[in-house]
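Student: Provide a 3D model corresponding to the input given below.
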Amino acid sequence: MTKSLLFMNWTLKLPLVLGLALGLSACGEAPTQSSKSFLNFASARPEPEGIDPERKAFAIAMAKELRARGQRVWCVPFARNASGIEIRGNARTWWSQAEGVYGRGHTPKPGAVMAFTGTRKLPLGHVAVVSEVVSEREIRIDHANWKRNQLSFGMTVVDVSQKNDWSAVRVMSTPGQLGRVYPVSGFIYEPETRS
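Tutor: Model (predicted):
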């Protein structure tokens, strides 16, 4: 190849390389407009009582580290890191694993882990951390991998169960739109919180 062809190829590739470098650098910084594809915030609000900001920051940092290494971000490690509830294994097993070890119940509380039941749509189940109780029938959650490989914060969840017991919920994945109905086993509380 002649020098002019090599130079031309490099000048064409330079904007691509710079764009890639800028895009990857967003993973190691605080959330900005450009990094919202990884960190989805419903809106900025102070942490309610029951949410440990240091745990949440650690969970976010661990997820960013995984992404930077090209690895998947899953709901289980994020929920464990953000809540302090030390359960391992697929999300669908968390409810049964919590029995006798952690408090369990059907009342949402900030910092509790909401355990989605495994279904055909969610064969491994799902876990999310309650970030805010808005009303008896509405909460907000922080979680990972609801949208593939992403973190979502302040996502609205509405109780649609007939008995008002949070056994069936709809999640607002798209602003203004509640999704399908998902079964929920219940909420797992830190050891000092039982209901």
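
Student: CA only for contacts and neighbour counts going forward, please
Tutor: Will do.

Student: Which parts of the chain are strands?
Tutor: 39-41, 103-105, 113-116, 126-135, 138-144, 151-159, 168-171, 181-189 (DSSP state E).

Student: and those, which is most packed in?
Tutor: Highest mean neighbour count of these: strand 113-116, a mean of 28 (counted as mean count of other C-alpha atoms under 10 Å).

Student: and that strand, what does it pack onto?
Tutor: Other elements packing on strand 113-116 under the criterion 3 or more C-alpha pairs under 8 Å, 6 or more residues apart in numbering; DSSP states H and E are strand 126-135, strand 181-189.

Student: got the contact list for that strand?
Tutor: 79, 83, 85, 91-92, 94-95, 108, 125-130, 182-189 (C-alpha atoms under 8 Å, 6 or more residues apart in numbering).

Student: how far away is the residue nearest the centre of the chain from Leu14?
Tutor: In the chain, the centroid-proximal residue (C-alpha atoms, centre = their mean) is His143; its distance is 1.6 Å. Going from His143 to Leu14 by C-alpha to C-alpha, to the nearest Å gives 37 Å.

Student: Sequence B follows; please return its structure for comparison with A:
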Amino acid sequence: MKLVPAIVLATLALVQPATARPLQCAPYARENSAIDLHGNAASWWEQAKGTYAQGQAPRAGAVLVFKATGAMPVGHVAVVRKIVDQRHVLLNHANWSRPGMIETSAMAEDVSTKGDWSSVRVWYAPTRSLGLRASPAHGFIYAPGSDGTMLVSEAASDTPSEAFMSAFQDASKQG
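Tutor: Take a look at the predicted model:
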């Protein structure tokens, strides 16, 4: 039996195992919210029924659930960090701009015609702008104990607010 030098063993210990994968959005959202669901992001909306409150208005701490599409076959989930205005929120999420990348305070914009967050554009770091394609979304899963208070102004406005412009400029610096 031949002994392997300690330096070779130490080097092998630094090699990443073949099973290591980038952080996905679902485990990230679960770890950074009060929503304890498992499986692909696309399954969270149905799983939440009867367990968590759901709706179409953003609240800080809620999880925004995107539908599965050709571009996102397992959907996507993101945690609402902050409400900017009725049509803009800041999200914390993983695996959007590139595999495993964690983004905090990423701008998301409701581009739905009804203002119900069913179509959303999200900050995309490689272009340093809101994404060119709108992504379909189910809505928001609310954290347990949420008081249901609307954090978004009831007054609709098509003009970006000062808060939006400030948040957008901050997000632009992140990329």
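
Student: follow-up on the earlier one: tabulate the strands of the first structure (JSON lines), appending distance to Arg72 of the first structure.
Tutor: Supplementary listing: the strands of the first structure in JSON lines, determined by distance: least, C-alpha to C-alpha, whole Å:
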{"stretch": "strand 39-41", "distance to Arg72 of the first structure": "14"}
{"stretch": "strand 103-105", "distance to Arg72 of the first structure": "29"}
{"stretch": "strand 113-116", "distance to Arg72 of the first structure": "20"}
{"stretch": "strand 126-135", "distance to Arg72 of the first structure": "15"}
{"stretch": "strand 138-144", "distance to Arg72 of the first structure": "10"}
{"stretch": "strand 151-159", "distance to Arg72 of the first structure": "11"}
{"stretch": "strand 168-171", "distance to Arg72 of the first structure": "22"}
{"stretch": "strand 181-189", "distance to Arg72 of the first structure": "23"}
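
Student: Just tell me which of the ones you listed ends up closest to Ser195 of the first structure.
Tutor: Of all these, strand 103-105 sits nearest to Ser195 of the first structure, with 5.5 Å by C-alpha to C-alpha.

Student: which residues in the second structure does the closest one match up with?
Tutor: Residues 53-55 of the second structure are matched to strand 103-105 of the first structure when aligned by TM-score structural alignment.

Student: which outside residues touch the matching stretch?
Tutor: So stretch 53-55 of the second structure is contacted by 48, 139-144 (C-alpha under 8 Å, 6+ apart).

Student: Identify the farthest-apart pair in those.
Tutor: Largest separation among the contacts of stretch 53-55 of the second structure by C-alpha to C-alpha: Gly139 and Pro144, giving 16.1 Å.

Student: Hmm, Ala79 and the residue nearest to the centre of the first structure touching each other?
Tutor: Yes: His143 of the first structure is within contact range of Ala79, at 6.7 Å (criterion: C-alpha atoms under 8 Å).

Student: between those two, what contacts are shared?
Tutor: With C-alpha under 8 Å, 6+ apart as the test, His143 of the first structure and Ala79 both reach 127-129.

Student: And the helices in the second structure?
Tutor: Counting by DSSP state H, the second structure forms helices over residues 6-14, 25-31, 44-48, 162-174, given from the N-terminal end onward.

Student: Out of those, flag the one nearest Arg121 of the second structure.
Tutor: Proximity to Arg121 of the second structure (C-alpha to C-alpha) singles out helix 162-174 among the helices of the second structure, at 12.9 Å.

Student: What angle do strand 88-94 and that closest one make with each other?
Tutor: Using axes from the mean of the first three to the mean of the last three C-alpha atoms, to 10 degrees, the inter-axis angle of helix 162-174 of the second structure relative to strand 88-94 is 30 degrees.
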